[in-house]
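Novice: Requesting a structural model of the entry that follows:
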Amino acid sequence: MTKFPHGWLRASGRRSARMIIGTAIAALTLGAMAAPASAAGPTISTVAAGYAHTCVIRTDGALLCSGSNDSGQLGDGTNGASAGKTSPVRVGTATTWAGIDAGTNYNCAIRTDATLWCWGKNFRGQLGDGTTTNRNVPTQVGTATNWASVSAGDSHTCATRTDGTLWCWGFNRLGQLGTDPSSVYYATTPLQVGTATTWAGVTTGYAHTCATRTNGSLWCWGDSSAGQLGTGSLSYSTTPAQVGTATTWSTVAAGYAFTCATRTDGTLWCWGENGYGQLGSNTTYQTAPLQVGTNTTWSSVSAGFNTACATRTNATLWCWGNNMAGQIGDGTTTNRNAPTQVGTATTWTSNVAVTYHTCGLRTGGSLWCWGNNLSGQLGDGTTTNRSTPAQTTI
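Specialist: Predicted structure coming up:
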């Protein structure tokens, strides 16, 4: 569940979220040169949020995770109900991590050598290692060394390669892998989606997938029971279906049963389920893109479990939708059906990950988290929920 910009090759997370290898490598290099805003040592270059865990990549290329660890999603070699961590723990000793996305109970990440690694829950083959065995340490997906971006959903994963091809694996009950579920109910290794070589980025929701192509067009497939494919239909699609005719899509993020996206003109659009106001408007579910307000300065968007967040060109951060755990960050637990500004800071970057908790990076590489913290996913050493951003030092 991530967000991605058109022309990556990104997507998200579920963050986005969420991975252009060249960009990630540049972030590691530039980050190492920049002086941290608030503390000595490495700052953060990337953040990803799962259902109840968080992972970050530091500017020195190290990977750390905190929160729930029931399926081994922290990647530290342990797993179980009592194996969670309220402070970040190091994932191995590698310092070559370039990008990461978090699924509900698992993660997938790319290294600077363009290899792909996944770990955590694997009940439907979402780790792509040819098995359905959970993994508590990163496990390589095949032998390819040309992965460009990855997006982890609930129980399916999709990723692009540098040759413009798109691959998906995991659960396929509603066609979210881009192929007929009657022939492939789930896949434990990557399956290519069609034959196109113009995919630019991909984002996975609970049971649907959306991706952009290099011409700025947007395509979605899988579950559309709430209209989350944006094609005007409530029926699922087993192959990519184009969303309208626009060729100006910029960043796209698939949430639980909804999707939000920005266009190159700075407008913001959402569609799908709207029970919590996650479409940014007071309306029913939508089967086609609905513009959120009239603002034309939106720069990126992230989507999670019925909550969305977006940044504007002035580096402000806005969130809306489900706020049961304070994940909107406005100091309340009141659901919002319109974008609500998170504090007054004007230093937010586009790297924001949202589920039932939210984490975002500010310029200088500082990490701020808020929302649900029952499993220690905010990484602050406690299990106390927060309804406003608090800085996490890693």
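Novice: C-alpha from now on. contacts and neighbour counts both.
Specialist: OK.
Novice: show me where the protein has helices.
Specialist: 21-33 (DSSP state H).
Novice: From one end of stretch 5-23 to the other, what's the distance?
Specialist: Distance between the boundary residues of stretch 5-23 (Cα to Cα, to the nearest Å) amounts to 12 Å.
Novice: With stretch 354-368 instead?
Specialist: Using Cα to Cα, the two ends of stretch 354-368 sit 12 Å apart.
Novice: can you give me how far it is from the chain middle?
Specialist: Between the centre of stretch 354-368 and the centre of its chain there are 13 Å (Cα atoms, centre = their mean, to the nearest Å).
Novice: Would you mark the buried spots in that stretch?
Specialist: 354-368 (16 or more other Cα atoms under 10 Å).
Novice: cool, and stretch 260-269?
Specialist: Applying a neighbour-count criterion of 16+ other Cα under 10 Å, one finds C260, A261, T262, R263, T264, G266, T267, L268, W269 buried in stretch 260-269.
Novice: Which of the buried residues of stretch 354-368 sits closest to G128?
Specialist: Distances from G128 to the buried residues of stretch 354-368, taken as Cα to Cα, are shortest for T355 (23.1 Å).
Novice: follow-up on the earlier one: among the buried residues of stretch 354-368, which two are most distant?
Specialist: Largest pairwise distance in the buried residues of stretch 354-368, by Cα to Cα, is 25.3 Å, between Y356 and G364.
Novice: which residues of the stretch 251-394 of the chain fall in strands?
Specialist: 258-263, 268-272, 286-291, 298-303, 307-312, 317-321, 336-341, 348-354, 357-362, 366-371, 386-392 (DSSP state E, counting those that start in this stretch).
Novice: now the second one against strand 298-303, angle please.
Specialist: Translated: strand 268-272. Relative orientation of strand 268-272 and strand 298-303, computed by axes from the mean of the first three to the mean of the last three Cα atoms, to 10 degrees: 20 degrees.
Novice: So P190 sits against F171, correct?
Specialist: No. Assessed by Cα atoms under 8 Å, P190 is found out of contact with F171, at 11.5 Å.
Novice: Neighbour count: those two, which is higher?
Specialist: F171 (26 against 23; other Cα atoms under 10 Å).
Novice: From A109, how far out is T131?
Specialist: 18 Å.
Novice: For the comparison step, fold the sequence that follows:
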Amino acid sequence: MRHRIGTALAALAMVALTAAPAAADAPYPAGVSADDLRAAGVSEGVVAAGGAHSCTVTSLGDVYCWGDDSSGQLGDGTSTHAGGQAVFAFRTAVQVDAGRAHTCAVGADGNAYCWGDDSAGQLGTGTAGDRDEPAEVTGLDGHLIVQVATGARHTCAVDDEGAAWCWGDGSAAPVRVTGIAGPIVDIAAGGNTTCAATAGGAAYCWSSGEAPARIAEARRARQVAVAGKRACFLDTDGRASCGGARLDTGGAELDRISAAGDRVCGVDREGRASCWTTDGERSGVDGRMRDLDVGADRACGVGVEGYVSCWGADGVPVRVGGLPRPPGAATGVQVRALDGGLRISWHPPADLGSGPFEFFWAATADYASGCVLTVATASGCEVLGLRNGRTYDVAVVVRTRDGLTISDYVTAAPSEVAPEPSGSAYPSAPPRELQPGEGGGLPVTGLSPVALLSIGTMLLGGGLVALLVKKP
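Specialist: Next up is the predicted model:
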């Protein structure tokens, strides 16, 4: 019952995103939008386990939910669900969290949406009554929301300035939380307790009607979780503790944690998942995970292959049926400089997920220049009409009917090999598909400031930067 929007681009917290090209103005191929790219770039907060229901966000930003729907918490507007199959609830989201009997999501538009149980005002819609379809949280106009966290009867959110807002437990409208020094980079809710970590590494916890109290032992916190009445923290070195006791990770550095009730689970930096009980007993989870969340009686995770699974105390994951699965990413991306252009090559993914292939899109980081190839075995193209000497960061997007993935970025600059014709500008030319064997060049590692700027705009809509500082 916690979640955060995660990304490795911590440097973006220091970058003025308003200087970046407007992502919405880019010439996207048919079937791709700026919202799709934001959703595909998020790796955390894409699965949620609540009281008796669970949800996930696909690589296209679609929210699917399954399990109990007694209060409308699945969000599809109906009350009949055969066989526990996942149902579509919302589009387009970048994060979802599940409470005891309600669900909330952060839309790609920066607004918060909730549905399900509203017995204590936890939906924040301004009107009383349960809802079986998503409704926008009111009272947050002018604030871009980057994270939501749901408890039993309340909900909290963090905006792009690092301020926390909470509603529920009798308050139907969001109220700004005061008494926390510094911008918040992570927030978690469980039961009637909420905890938050700040950019300075401090952690605070509070309950309904109480002021936030700083947790003395948490001095380098970057993530928080709530296990029953215990507060759990993950520090910048990947070490986690709950109630003041260190979790035995076997020497592994954790990348993220989640907790609920008497259980804590974490994923290390190699994708290995483990869970611990309140008495310190540790168990492993089969398969590598890129995100997980702990609910009242189970945990759910998204594997590196894109499958969503849930497991109970036995730690044996069971796949959730009826969910679309994204394609694998293009790998081995290489770029070679041309006169006024770049030659881009890659290895097509062996796993295309659950949907038929649609196209590759090799594009510059601002998505203003690129090439689209509709053959699943295509491995390269040339993008021309670029400026010699300018640095470009390039990635390859794989689009199928059911998903979208973005490769790692590589950097290169077109180089002039012959004088430009007198009086000519940099000529525009169409991209050229490479023939087999033409290949690319050597990959260039690292991201330029242009790429960081553009990726931030792509993922977070030009303003959602507060949470980026929590990664080491």
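Novice: ok, T131 and A109 of the first structure, which is more surrounded?
Specialist: More crowded of T131 of the first structure and A109, by other Cα under 10 Å: A109, with 27 against 15.
Novice: show me the contacts for the more buried one.
Specialist: W97, A98, G99, I100, D101, L116, W117, C118, V150 (Cα atoms under 8 Å, 6 or more residues apart in numbering).
Novice: Ranking by neighbours, what's the top pick from those?
Specialist: So for the contacts of A109 of the first structure (other Cα under 10 Å), the most neighbours sit at V150, 40 neighbours.
Novice: Next, count neighbours for the residue nearest to it when sequence neighbours are not counted.
Specialist: Distances taken as Cα to Cα, 6 or more residues apart in numbering place A159 nearest to V150 of the first structure, at 4.1 Å, with adjacent residues excluded. A159 of the first structure: 29 surrounding residues under other Cα under 10 Å.
Novice: Also the one 4 residues further on?
Specialist: D163 of the first structure has 15 neighbouring residues, counting by other Cα under 10 Å.
Novice: That one matches what in the second structure?
Specialist: When the second structure is aligned by TM-score structural alignment, D163 of the first structure is paired with E161.
Novice: returning to what we had before: and the contacts of A109 of the first structure, which is closest to G321 of the first structure?
Specialist: Closest to G321 of the first structure out of the contacts of A109 of the first structure is D101 (21.6 Å), distances taken as Cα to Cα.
Novice: who touches the equivalent of that closest one over in the second structure in this structure?
Specialist: For D101 of the first structure, the aligned position in the second structure is D97, judged by TM-score structural alignment. Going by Cα under 8 Å, 6+ apart, D97 of the second structure touches 1-3, 45, 47-50, 55, 103-105, 148-150.
Novice: go on, A189 of the second structure?
Specialist: With Cα under 8 Å, 6+ apart, A189 of the second structure has these contacts: M1, R2, A149, T150, G151, T155, C156, C195, A225, V226.
Novice: Return the distance of the closest residue in space to it that isn't next to it in sequence relative to T400 of the second structure.
Specialist: Among residues not flanking A189 of the second structure along the chain, G151 sits closest, at 4.8 Å (Cα to Cα, 6+ apart). Going from G151 of the second structure to T400 of the second structure by Cα to Cα gives 35 Å.
Novice: the more surrounded of the two?
Specialist: G151 (29 against 22).
Novice: so whichever helix in the second structure runs longest corresponds to what in the first structure?
Specialist: When the second structure is parsed with DSSP H, its longest helix is helix 449-460. Counting by TM-score structural alignment, helix 449-460 of the second structure pairs with no residue of the first structure.
Novice: what's the offset of that helix from the middle of its chain?
Specialist: The answer for helix 449-460 of the second structure is 15 Å, by Cα atoms, centre = their mean.
Novice: Who are the packing partners of it?
Specialist: helix 34-40, strand 392-400 (3 or more Cα pairs under 8 Å, 6 or more residues apart in numbering; DSSP states H and E).
Novice: between these, which gets nearest to S208 of the second structure?
Specialist: Among those, helix 34-40 sits nearest to S208 of the second structure (Cα to Cα), with 32.3 Å.
Novice: A40 of the second structure matches what in the first structure?
Specialist: Checking TM-score structural alignment: A40 of the second structure goes with T29.
Novice: ok, back up a step: which one of the buried residues of stretch 260-269 of the first structure sits closest to N146 of the first structure?
Specialist: Among those, and counting by Cα to Cα, the member closest to N146 of the first structure is A261, at 26.5 Å.
Novice: Chain neighbours aside, what residue packs nearest to the closest one?
Specialist: V252 (4.2 Å).
Novice: who touches the aligned partner of that neighbour in the second structure in this structure?
Specialist: Alignment note: V252 of the first structure maps to V224 in the second structure; criterion TM-score structural alignment. By Cα under 8 Å, 6+ apart, the contact list for V224 of the second structure reads 186-188, 195-197, 203, 231-234, 257-258.
Novice: switch the cut-off to 10 Å
Specialist: Counting by Cα atoms under 10 Å, 6 or more residues apart in numbering, V224 of the second structure makes contact with 2-4, 185-189, 194-197, 203-205, 218, 231-235, 240-242, 256-259.
Novice: just T264 of the first structure next, same as before
Specialist: Taking Cα under 10 Å, 6+ apart, one finds H6, G216, T247, T248, W249, S250, T251, T296, T297, W298, S299 in contact with T264 of the first structure.
Novice: which of these tops the neighbour count?
Specialist: Neighbour counts for those (other Cα under 10 Å) peak at T251, which has 33 neighbours.
Novice: how much space between that one and W348 of the first structure?
Specialist: T251 of the first structure is 16 Å from W348 of the first structure, by Cα to Cα.
Novice: hang on, isn't A353 of the first structure packed against C309?
Specialist: Yes. If you go by Cα atoms under 10 Å, A353 of the first structure and C309 touch, sitting 8.2 Å apart.
Novice: Between these two, which is the more surrounded one?
Specialist: Neighbour tally, A353 of the first structure and C309, criterion other Cα under 10 Å: the higher count belongs to A353, 36 against 31.
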